[in-house]
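Engineer: Below is the sequence, then the predicted model.
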Amino acid sequence: MATPAFDSTVLTRRGVLAAAAGSLLLAGCAPQGQRPDDGPSSSAPTDQDLIVGASLELTGAGALLGVAQRQALQLTADSLNRTGVPVGNLVRSVRLQILDNGSNPEVAARHAADLTRAGAQALIGGVLGETSTALAAAAQRVKTPFLSLGYGDRIVLPLEERTFTYKLTPDAVDMARRLVELFDSQKIRRVSVLAADGLHGDSGVRAMREALADSSTDLARTVRLPATGRRFRAAAERVAGSQRDGVVVWGTAPDSGVAARELRAAGHRGPIFFDAGAVADDTVQGANATAVEGAYAVHPACLDVSTATATTTAQLARRDFVNRYTQRHGVSPDFAPYASDALQLLATSARMATSLDRGRLRALLQAQTVEGIAGGYAFRADRHGGMEPDSLAVYQVFRGAWTRFA
């Protein structure tokens, strides 16, 4: 296979966003608990901290992604607390309260109420569509702003019932459109969709049908993966095609890599395409490595950090985050930047609001257009899925690594 081309071009509009974002997200501050012009003081936590509650899948089906989010939250909180977050005329510390929802939506919903009662001014979490949806509904009841890390467009819909929820992951429709553009460029004339059970898979099926309707690529078949775990061979056999047929695997790691492996075992010799939920080291390593070599994925352009020249504040912040995460945990962050961006967005909202009031924090979340670690966000009153479509890029697995494809 030829080496994929690298594309390190940065869009001008996003460069402007990045410069603006840097002044908001990375500005130096005085030590916590003081006025910005005061001298040194104790760094002990106070009851005026910015308290962020997180309900994460540290065990269960979503643990691979949930643990990465916890690590990103802790890394970003440490960074923010080196200087503090100016809120009004005081500088606050960020205090995390992290709970394990066990990948159980009912437990996640209870966490929203429990964390709010414990003083959390905002909530982060839910790497699975089901836990995120449960958190969104519960956050609405307790009127606490919630930043979702899950995949599934319905997490923030209907909008009138999700006024306190903001989703950081890309929308399915934007990922599907990029995939269809790739099909056209690669002259793929027929694809099948192998989609995960649940909300994330539902979004992918809808988005792919819509995107393919106006393209020259035919949708041959849609098959859902079983919800029972990794027994995917029967589903894979139903969509395995010839060398000229593509298969879209729409799911999240670790299931994405296992599904690709089963496709190859079932005789599929055509290209494999992933949505962003597949992008994790687990997908391209170990037993999956041979099966996914050459596969494509649509993902936010944050994976470019190792090859792009950092010329903006946001790019420097992205490179710094990746380096610190890799040094501390020994693996690449992949999915982790969403949690970092969520915490930075909340810190920025608190600065802009000059208050830790939950209602003001919510209102300021939808007034932000910023460039984060994962990509660009533009929340609005009528759009709570904020990842900008032009943050997405196409990657190909080359020698066991995600490589920008052009």
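Structural biologist: Everything's here; your move.

Engineer: Please count neighbours and contacts with C-alpha atoms only from this point.
Structural biologist: Fine.

Engineer: what residues does stretch 179-187 touch?
Structural biologist: For stretch 179-187, contacts defined as CA atoms under 8 Å, 6 or more residues apart in numbering pick out 189, 211, 212, 215, 216, 217, 273, 298.

Engineer: out of these, who's nearest residue 338?
Structural biologist: Of all the contacts of stretch 179-187, residue 338 sits closest to residue 298, with 15.6 Å by CA to CA.

Engineer: what number of residues lie near that closest one?
Structural biologist: For residue 298, the count of nearby residues is 27 (other CA atoms under 10 Å).

Engineer: Quick one: classify it as helix, strand or coil.
Structural biologist: strand (DSSP: H, G, I helix; E, B strand; the rest coil).

Engineer: how near is it to residue 22?
Structural biologist: 26 Å (CA to CA, to the nearest Å).

Engineer: mind listing the helices for the stretch 1-150 of the chain?
Structural biologist: 12-25, 63-81, 105-117, 129-142 (DSSP state H, counting those that start in this stretch).

Engineer: Next one for the comparison:
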Amino acid sequence: MKRFAALALALLVSAGVQAQDIKIGGLLETSGFVASLGQPGLDGAMLAVEQVNAAGGINGRKVQFVNVNSESDNTKTVSAAKRLIEQEKVVAIVGPMSSGSSFAVVDTIEKARVPMISNGASRGIVLPPEQKKFTFLAPLTDVVVQTAMLKDMQAKGIKKIAILNSDVAFGTSGRDSLEKLAGDFGVQIVAKETFGNADTDISPQLTKIRGSDAQATVAWATGPGLAISTKNHRALGIKTPLYLAHSANDFNYLRLAGDSANGVLLPSSKLYVTASLPAGDAQKAVVEGFVRDYEKKYGKLPATFAGNGYDAAMLLMEAIRKAGTDPAAVRDAIEGTKSHVGVTAFYAYSPTDHFGTKPESVVMLTVKSGKFELATAQ
């Protein structure tokens, strides 16, 4: 009888272990200056987890998503990552929306050997890949989107441009990337200006750009700075085209920039223009399904950053499904992903490519009457 009781207890304990939730961590900022990106990112990640759990979880186990709000602070992001790894024992992490916070946390991730898919868009976050083996990206990267943007300029005969960037990691990384790429498309940078991420007036920098012979201006930033630069650009009567970073493909930008946004150009994911995509586009059905499910759950249309969070969570869960819950095996499975069709992009990683997103994921958008539309000249 004692033997039977001991066996029954062992089976119950074993069943409890088998049924234990799989924990995925999140470092998504729901307060502070990146909250307008982090909250949609969290909403997207939570939707992904909800969908996987509704379909039976991963190999019969439910997924638990544990997000720690870093308050858009780099130091707090590092503390949050340590908490997720050491206390919550997460298998993998959906990383910050902020490039700066992503850079700040990479050392912690690599030392702990727990995979993270960051939502920062600076390629430097994962470079060089042989030193950042556990760090990957989900968003469209600066090189991918800038290539689409420079091709658009090339088609329009634009040969001289000015760069206006914010002083945070996303802005400076984007500027550095554009400086390296421009020459390949016959484009010369004739003016460079930087503004503070908290600046409320960028007119002095744009006045200098207006005095140059630039045929177009590229503004590279996140948050309110893009809307402020757009308004100041219009107020100064600058008639040459204004190109924006892909971070402008956000409803908050439209709200803050108002009528000034009409006519801007930006590289983007396909999230806002699914109705204009051809029926054969492999992302069309995926994006339409995401938009439908997101609107049903949250009562509003998703921002681009929601798609980033959704993709990062789905990529992690797909890797866990293939590899189990050992973080090193999950890392290998992410790196072995070759054909994931996501909301933001087509994803294919490799030992030398932790960016993931492919060029065919990008379209050029403009704004008309306060709405995003496909630009006529691609």
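Structural biologist: In hand now; what should we look at? What you see is a predicted model; the values in this text were computed from it and never measured.

Engineer: TM-score for these two?
Structural biologist: The TM-score (TM-score structural alignment, normalised by the length of the second structure) is 0.88; 358 aligned residues with a CA RMSD of 2.2 Å.

Engineer: Inside strands: which ones of the contacts of stretch 179-187 of the first structure?
Structural biologist: Counting by DSSP state E, the contacts of stretch 179-187 of the first structure place 273, 298 in strands.

Engineer: pretty sure residue 62 of the second structure contacts residue 53?
Structural biologist: Yes: at 5.6 Å, residue 62 of the second structure and residue 53 qualify as touching, with contact defined as CA atoms under 8 Å.

Engineer: who's more crowded, these two?
Structural biologist: residue 62 (20 against 16).

Engineer: ok, back up a step: most tightly surrounded among the helices of the stretch 1-150 of the first structure?
Structural biologist: Burial of the helices of the stretch 1-150 of the first structure is given as mean neighbour count (mean count of other CA atoms under 10 Å); helix 129-142 ranks first at a mean of 24.

Engineer: That one against the second structure, how far on average?
Structural biologist: Superposed on the second structure, helix 129-142 of the first structure shows a mean distance to its aligned partners of 1.2 Å (mean CA distance after the TM-score superposition for the first structure).

Engineer: Please name the residues that touch the residue nearest the centre of the second structure.
Structural biologist: Most central in the second structure under CA atoms, centre = their mean is residue 139, positioned 3.2 Å from the mean C-alpha point. Residue 139 of the second structure is in contact with 119, 120, 121, 308, 344, 345, 357, counting by CA under 8 Å, 6+ apart.

Engineer: Across to the first structure, which of those hold up?
Structural biologist: Retained in the first structure (both residues aligned by TM-score structural alignment, their matches' CA atoms under 8 Å) from the contacts of residue 139 of the second structure: 119, 120, 121, 308, 357.

Engineer: CSV for those, including neighbour count and distance to residue 92 of the second structure?
Structural biologist: What follows is these, written out as CSV (neighbours: other CA atoms under 10 Å; distance: CA to CA, whole Å):
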residue, neighbour count, distance to residue 92 of the second structure
119, 30, 14
120, 26, 16
121, 25, 19
308, 32, 16
357, 24, 20
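
Engineer: Which residue ranges of the second structure form strands?
Structural biologist: 22-26, 63-67, 92-94, 116-118, 135-137, 160-166, 188-195, 216-220, 242-244, 265-268, 340-341, 346-347, 363-368, 371-374.

Engineer: List of residues touching the third one?
Structural biologist: It refers to strand 92-94 of the second structure. 23-28, 114-119, 309, 312-313, 316, 327, 330.
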